[in-house]
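K.L.:
Quick one: sequence plus predicted model below, questions after.
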Amino acid sequence: MFVKVTKSGSRRYVQLVESYRGEDGRVKKRTVATLGRLDQIGSELESVISGLLRLTGRSMPDHVAPTFESARALGDVWALTELWEELGFGQLRKAFRRTRHSIDIEALVRVMVLNRLCDPDSKLGVLRWLETVSLPGIVAEAIEHQHLLRAMDALIVHQDAVDQVVSALLRPLLDQELAVVFYDMTTIRAEGLSQQDGDVRKFGMAKEGVIARQFMLGVVQTADGIPLYHEVFDGNTAEVTTLKPTIEKVIQRFPIRRVIAVADRGLLSTDNLAELQAISLPSGQPLEFILAVPGRRYSDFVELLTPFQQADCLNATQEVTGELEWEGLRLIIAHNPETAAEQGAQRDRLIAELERKAAEWTGKLDAQDAGKRSRGRKLSDGGARARFYHEVCEAHLARIVRVNLKSELFSYDIDAQALAHARLMDGKLLLVTNTADLKPDEVIERYKSLADIERGFRVLKSEIEIGPVYHRLPDRIRAHAMICFMALVLYRVMRQRLAASESSLSPERALSLLRRIQHHRVTLNNTQPISGISSISQEQTSILSALQVKKPTASKQLPLL
């Protein structure tokens, strides 16, 4: 039974109508009563409602009492969920079909990956975060801490199947004609003092220059900034031992016709060069590489660079590139006069300041020897020598400013040859490569793109917050790294799409603005709750458009947990 408004000429009437099924089985409607003309019933409406309520044994409420639930963030998790499905991460459901767990592993992994991008926290923190978001298709109340840990365990148990899914979704993003692969490693701090079988947490030299308990994370990335592969190594693993097996795994996993491995200075050694030249692609072609010469080895190239410096660089006003032969390989040289001038001026300022301090302390020592008194503590030759040596080391000039540590008296000298060598190397970048068809400026451009993978590590350590890691089991640490790797893939795809749309927003800023799109629920006098989504601004619309994601709707549902 329902209320219906009908027209008769220019007048409108309010009728009470009921539906019934006729003898032929069809649904029909008939008028039970006419309540009056719509333009006249307004003053009597409350009495009509009161009469109907009395007949049903109910009473009219004194006022409408809405109950509002806390608003939940929707926009950011909506956009990430859409990207997750579009890229093919949803295929992980197939990888976990044979798991012994009754929980939805793919949904739990998705929750942890999205948390890394929205509000990275511990696994217990993930549960708190779920209380503040409206994640499509996820019943937050059904998730427990143990479920997240079981999902991490399943990631490792089914790692081969997971790797196949991730590799398959990454292949369409690759340049099949020429894939330039960038490889680098970083250290991830690990907490805890316990020891486990096969523990990857080892004490080693961290990137910050201190000894810490850590594990090593190697990442392979395309020239377009898409992460291809990652691997966890023991915390005391030398970088030079990881490149060859890592590149071989990437070659096996991705059908790339040509691979140019671009790696940082820490990977250049004579042994490593021999191993790299022995690697062949499935096509039979040798692995090509571009490696930077470490600054500590620049002195090995002084004789080679002296003619280049005299011929091309003295009067140059723009960047100069050149090529020499070194141990059967190409040595590519880039000289930037502006950078050289800046580096030289900065070194001269540091040396001048060190000489000023040395002169001040020497004068004070001479005055003390002459019997003159001064304010403050008395200075000794040993104290001046220690302070000066510390200053020299802080300025990274120990090879040029030589402090005599064995002399009883405070003394130092400037190594003229070392200073000349340093000036010769100012503004230069030295690269070793076995590529045959790339011009020197193309080789340099390829290497400079390596800075992008460094940005990827900064994203892992800042926005995604991969460390410090509090897991103690090796497989849990590997699962945590895998979750962060998936988050990095989503982050990079977001960055690509924002850049392609000429947006100046970073992925984290875009997610912050989308987070303001919220999901609301209100209940009126204990009736059925009403759900709704807050209004979407023009800026938020443009972000969704740049990410190629449609606007959120309340009806969208994914498989429930």
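P.N.:
All right, it came through fine.

K.L.:
CA atoms for contacts and neighbours, from now on please.
P.N.:
Will do.

K.L.:
if you go through the stretch 351-500 of the chain in chain order, where are the helices?
P.N.:
In chain order, the stretch 351-500 of the chain shows helices spanning 381-394, 416-425, 440-448, 451-461, 474-500, with DSSP state H, counting those that start in this stretch as the criterion.

K.L.:
Show me what counts as buried in the first one.
P.N.:
Of all the residues in helix 381-394, those buried under the rule 16 or more other CA atoms under 10 Å are 381, 384-385, 388-389, 391-392.

K.L.:
Output those residues as TSV; include the columns distance to Arg11.
P.N.:
As requested, the buried residues of helix 381-394 are exported to TSV (distance: CA to CA, whole Å):
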residue	distance to Arg11
Asp381	111
Ala384	106
Arg385	106
Phe388	102
Tyr389	102
Glu391	97
Val392	98
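
K.L.:
quick check, nearest of those to Gln146?
P.N.:
Comparing the buried residues of helix 381-394 against Gln146 with CA to CA places Glu391 closest, at 52.7 Å.

K.L.:
Below is structure B, check it against A:
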Amino acid sequence: MPARSPPFRGIRASTTPGALQEVSANLRVKEVKSSDTERFVVGHNPDAADRDAAVRANLVERIEEMIETSDRLSPTKRAELRGVISTKPGLNRFLRVTPGGLLRVDTARITADVKLDGKYLLRTCDPHLPTEDIALGYKQLLEVERGWRDMKQVLDLRPVYHRLEDRIRAPVVPCWLALLLDRVVETQAGAPDQATTWPRPRDQLPRLHVGIFTRPAGLFRQTTPPSAEVRRLHQGLDIALPPRILDLDTEPSTTP
């Protein structure tokens, strides 16, 4: 099982030669040779890179506002402001103090941070595992952790007010089956250009309704027109859409 390494541990992953290999829409990988006993794989998520850039821009904007008038402060007041910023790790990592004690934005640190947007480092000692399998294996570990969170939060597994094994198993097994159904839907009905999580099909599928109508010719049940997303989900799950007219009662209705 690949393990996530501390942040790059001196490996300059952003400048090592070789292009990133695209594995999926949100995953690119590249192997970095560092030693004979360990293999390092750089993973890159373009969506996470965009989020990292947006967070950094917000932090830099805030710190610029905080130190904008700091040059006019006394050394004591400036030191107090420096102390306040030091308690905020997100802001403090982009702050630089000049030899004269002035507060400045650390542009060199920002430039170095940009190179790491959306990237993470994986480490393994397996000499034969393909690079993409290392990255996908790590992502599967994240899916396992997400499964436990979904069991406890989305499916309301906890709290369990039982102590006997059979009684504990009774609510756990249905929750496990529900989670299995969630994952089957996510895997088979996933959109090609984006990840699909359970809330999306859960919100889309119930939009297909059945209406009961009464006409002089009789009573009939009719389904609503399916949206493009509902059609895609049914096709991905290999489930036939219900017919437009479900049944028709041709006898005159006495219903007013």
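P.N.:
Cool, the structure landed. All figures in this text were calculated on a predicted structure; none of them were measured in a lab.

K.L.:
After superposing, what score do the chains get?
P.N.:
Once the chains are laid over each other, their TM-score by TM-score structural alignment, normalised by the length of structure 2 reads 0.54; 219 aligned residues with a CA RMSD of 5.4 Å.

K.L.:
related to what we said a few turns ago, quick one, which of the helices of the stretch 351-500 of structure 1 gets closest to Pro227 of structure 1.
P.N.:
Nearest of the helices of the stretch 351-500 of structure 1 to Pro227 of structure 1, taken as CA to CA: helix 474-500 at 6.0 Å.

K.L.:
List the buried residues of the closest one.
P.N.:
Buried residues in helix 474-500 of structure 1, counted by 16+ other CA under 10 Å: 474-499.

K.L.:
Val250 of structure 1: what's it in contact with?
P.N.:
228-229 (CA atoms under 8 Å, 6 or more residues apart in numbering).

K.L.:
Can you list the residue ranges for strands in structure 2?
P.N.:
For structure 2, the strands defined by DSSP state E occupy 3-4, 21-24, 27-32, 39-44, 95-97, 103-105, 119-124, 210-215, 218-223, 245-249.

K.L.:
give me the stretch of structure 1 that the first one matches.
P.N.:
Pointing back at strand 3-4 of structure 2 there. Aligning strand 3-4 of structure 2 against structure 1 (TM-score structural alignment) gives residues 291-292.

K.L.:
I'd like the distance between the residue nearest the centre of structure 1 and Cys484 of structure 1.
P.N.:
Nearest to the mean C-alpha position of structure 1, counting by CA atoms, centre = their mean, stands Val459 at 3.3 Å. In this structure, Val459 of structure 1 and Cys484 of structure 1 are separated by 10 Å, where distance is defined by CA to CA, to the nearest Å.

K.L.:
And for Lys364 of structure 1?
P.N.:
On the measure of CA to CA, Lys364 of structure 1 and Cys484 of structure 1 end up 57 Å apart.

K.L.:
Please apply the same query to His519 of structure 1.
P.N.:
Note on His519 of structure 1: its distance to Cys484 of structure 1, by CA to CA, is 27 Å.

K.L.:
before we move on, what about Val403 of structure 1?
P.N.:
As judged by CA to CA, Val403 of structure 1 and Cys484 of structure 1 stand 47 Å apart.

K.L.:
how about the strands of the stretch 1-150 of structure 1, start to end?
P.N.:
With DSSP state E, counting those that start in this stretch applied, the stretch 1-150 of structure 1 shows strands at 2-8, 11-21, 27-37, 66-68, 72-73, listed in chain order.

K.L.:
Pick the most deeply packed of those.
P.N.:
By mean neighbour count, with neighbours taken as mean count of other CA atoms under 10 Å, strand 72-73 ranks first of those at a mean of 22.

K.L.:
list the helices and strands that one packs on?
P.N.:
Where contact means 3 or more CA pairs under 8 Å, 6 or more residues apart in numbering; DSSP states H and E, strand 72-73 of structure 1 is packed against strand 518-524.

K.L.:
residues of the strand it packs on that come out buried?
P.N.:
For strand 518-524 of structure 1, burial by neighbour count (16+ other CA under 10 Å) applies to 518-520, 522.

K.L.:
Please state the offset of it from the chain centre?
P.N.:
Between the centre of strand 518-524 of structure 1 and the centre of its host chain there is 34 Å, according to CA atoms, centre = their mean, to the nearest Å.

K.L.:
repeat for stretch 510-529 of structure 1
P.N.:
Mean-position distance between stretch 510-529 of structure 1 and its chain equals 29 Å (CA atoms, centre = their mean).
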